[in-house]
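J.: Have a look at this fold, sequence not included:
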């Protein structure tokens, strides 16, 4: 199976570029408007979701089913996750540069998200839900851990109505590249007190 070499993927992310599969080909993107989720007090948890979180409907796990999360994200009529993308990111996961956040219950894996990490930045790739609010709960868990790790940027590529409810916002390509460069250059690694095994990105 052909994969995108990890060094090419990581260099692309460091330059604000990411791949997607389209009609059997890998295409590379750098959107004019870049979506981000704030990691400060601008991050907003909708009232209904806050009530659900208090019930703790899912067991949150990290990196226990990375491939399965990717396959869950690909379970839709149109997907940009083909076999090349799948195997390329699974390789990044093996190398410690890609991570999954998962929501489990007694019935199994019910949702989650995955993304790529570089020092100071997490690049969210995709999310999915099989039960109500699973992907949203995974996002809240991700934000909490990124805050603990001292991560500066949570990149979502494009902004959607689903993400805007969390306080998501957009930057121009130029402003994003400046913020990305600053985050990568100025990140100071910190120990992670959350106990989930992820010491730093």
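T.: Nice, thanks for sending it over. Treat the numbers as computed from the prediction; the structure is a model and nothing was measured.

J.: going forward, measure contacts between C-alpha atoms and count neighbours the same way
T.: OK.

J.: I figured residue 69 hits residue 115, correct?
T.: No. Residue 69 is beyond contact range of residue 115, at 10.5 Å (criterion: CA atoms under 8 Å).

J.: Of those two, which one has the most company?
T.: Set side by side, residue 69 and residue 115 show more neighbours around residue 69, with 27 against 23, by other CA atoms under 10 Å.

J.: In a strand, residue 124, correct?
T.: Yes. According to DSSP: H, G, I helix; E, B strand; the rest coil, the state of residue 124 is that of a strand.

J.: who touches the nearest residue to it once chain neighbours are set aside in this structure?
T.: Excluding its sequence neighbours, the residue lying closest to residue 124 (CA to CA, 6 or more residues apart in numbering) is residue 115, at 4.3 Å. Neighbour list for residue 115: 98, 99, 100, 122, 123, 124, 125, 126 [criterion: CA atoms under 8 Å, 6 or more residues apart in numbering].

J.: Point me to the helix or strand that includes residue 171.
T.: Remark: residue 171 resides in strand 169-172, with elements defined by DSSP states H and E.

J.: Quick one: distance of that strand to the chain centre.
T.: Distance, stretch centre to chain centre, for strand 169-172: 17 Å (CA atoms, centre = their mean, to the nearest Å).

J.: structure B:
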């Protein structure tokens, strides 16, 4: 079966027409303009490719989703979260969870482990530029773990309505990405988000409580949430109560 080639003006084909092998491949081509990316996420589609290949657009038949209520917090992480909550309001706090203070730096950090190992990364310069444009529009956000003034872990994703699409995480210190995710879950859940899209199945995501849902289940939830009022994102420090200060 041939893969549809998209020009800049071509709409996406129906998601149910995605290939079974490779699972979820829907189309290729087009561009990474903000309008194209917003249209993609609203339809449950995301870009995933490596240079120098063309842009590939995906919508897997089984979508990995982290329901906020199912987030698994290990015993060691619980201990760190308690310690963080106790000291987070002090001016000299060694660890801070910040929102949108270093979006592009977070994306670069997510790409760096793959580049250091010699592996291809899908977080290309074009991807970084495209999502930074979404960030400037208030549609892409980073949650960051800062330790002693250094960015040591975090994640970034796209936020539309009451839906959050997680893109990637990184960790330069033990549990630093999990601390960011735990605080992100609190913020998202507090403001009406129940599902975090994790896109593809991995053992690491499963260990955090994520589980696959069918494309139809995902699309039903997406359609019910993506057009709701946006979340109260702002640059600042994210606290244990789920508020940004």
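T.: Here it is on my side, so go on. Since the structure is predicted, the reported quantities are computational estimates derived from the model, not experimental observations.

J.: thinking again about what came up before, closest one of the contacts of residue 115 of the first structure to residue 107 of the first structure?
T.: Among these, residue 100 lies closest to residue 107 of the first structure (CA to CA), at 18.8 Å.

J.: Number of residues surrounding the closest one?
T.: The number of residues packed near residue 100 of the first structure is 26, by other CA under 10 Å.

J.: Reduced to three states, what does it come out as?
T.: From three-state DSSP, the assignment for residue 100 of the first structure is strand.

J.: aligned partner of it in the second structure?
T.: With TM-score structural alignment as the criterion, residue 100 of the first structure lines up with residue 142 in the second structure.

J.: ok, for that match, nearest residue in space, not its chain neighbours?
T.: Nearest to residue 142 of the second structure is residue 156, by CA to CA, 6+ apart, at 4.2 Å.

J.: didn't that neighbour look like it was pressed against residue 145?
T.: No. In terms of CA under 8 Å, residue 156 of the second structure does not count as a neighbour of residue 145; the distance is 11.8 Å.

J.: Compare those two (neighbour count), which wins?
T.: Neighbours were counted for residue 156 of the second structure and for residue 145 using other CA under 10 Å; residue 145 has more, 32 against 28.

J.: Give me the residues contacting the helix or strand harbouring the more buried one.
T.: Using DSSP H and E, residue 145 of the second structure falls within strand 140-147. Residues outside strand 140-147 of the second structure that contact it (CA under 8 Å, 6+ apart) are 94-103, 106, 131-132, 134-135, 151-159, 176-177, 179-181, 184.

J.: List buried members of these by neighbour count.
T.: 95-101, 103, 106, 131-132, 134-135, 151-159, 176-177, 179-181, 184 (16 or more other CA atoms under 10 Å).

J.: What does residue 144 of the first structure correspond to in the second structure?
T.: Aligned by TM-score structural alignment, residue 144 of the first structure pairs with residue 186 of the second structure.

J.: can I assume its match sits in a strand?
T.: No. If the criterion is three-state DSSP, then residue 186 of the second structure is helix and not within a strand.

J.: so it makes contact with residue 242?
T.: Yes. Contact criterion CA under 8 Å: residue 186 of the second structure and residue 242 qualify, at 4.9 Å.

J.: ok, back up a step: return the distance of the helix or strand that the strand holding residue 145 of the second structure is followed by from the chain's centre.
T.: Using DSSP H and E, the helix or strand that follows strand 140-147 of the second structure towards the C-terminus is strand 150-160. Relative to the centre of its chain, strand 150-160 of the second structure is centred 7 Å away, using CA atoms, centre = their mean.

J.: Tell me which residues touch the spatially most central residue of the second structure, please.
T.: Taking CA atoms, centre = their mean, the centroid of the second structure lies closest to residue 166, which sits 1.6 Å from it. Contact analysis of residue 166 of the second structure by CA under 8 Å, 6+ apart lists 155, 156, 157, 158, 196, 197, 198, 199.

J.: how about 7 Å then?
T.: 156, 157, 158, 196, 197, 198 (CA atoms under 7 Å, 6 or more residues apart in numbering).

J.: And it, what's its match in the first structure?
T.: Checking TM-score structural alignment: residue 166 of the second structure goes with residue 124.

J.: ok, how many other residues are close to residue 232 of the second structure?
T.: 10.

J.: Distance-wise, check it relative to residue 193 of the second structure.
T.: Distance of residue 232 of the second structure to residue 193 of the second structure, computed by CA to CA, to the nearest Å: 12 Å.

J.: To which secondary structure element type does residue 87 of the first structure belong?
T.: helix.

J.: Do I have it right that it meets residue 4?
T.: No. Judged on CA atoms under 7 Å, residue 87 of the first structure makes no contact with residue 4 at a distance of 8.5 Å.

J.: Now tell me what touches stretch 6-24 of the first structure from outside.
T.: By CA under 7 Å, 6+ apart, the residues outside stretch 6-24 of the first structure that reach it are 26, 27, 28, 29, 30, 80, 81, 82, 92, 177.

J.: Show the end-to-end separation of it, please.
T.: Start-to-end span of stretch 6-24 of the first structure (CA to CA) is 20 Å.

J.: Could you do stretch 126-145 of the first structure as well?
T.: 18 Å.

J.: contact partners of that stretch?
T.: Outside of stretch 126-145 of the first structure, the residues within contact range by CA under 7 Å, 6+ apart are 39, 72, 73, 101, 102, 103, 110, 111, 112, 113, 114.

J.: Try it again at 6 Å.
T.: Stretch 126-145 of the first structure is contacted by residues 73, 101, 110, 111, 112, 113, 114 when judged by CA atoms under 6 Å, 6 or more residues apart in numbering.

J.: Need the max-distance pair from these.
T.: Farthest-apart pair in those is 110 and 114; separation 13.8 Å (CA to CA).

J.: Count the residues that sit near the counterpart of residue 56 of the second structure in the first structure.
T.: Using TM-score structural alignment, the partner of residue 56 of the second structure in the first structure is residue 27. Residues contacting residue 27 of the first structure under the criterion other CA under 10 Å number 12.
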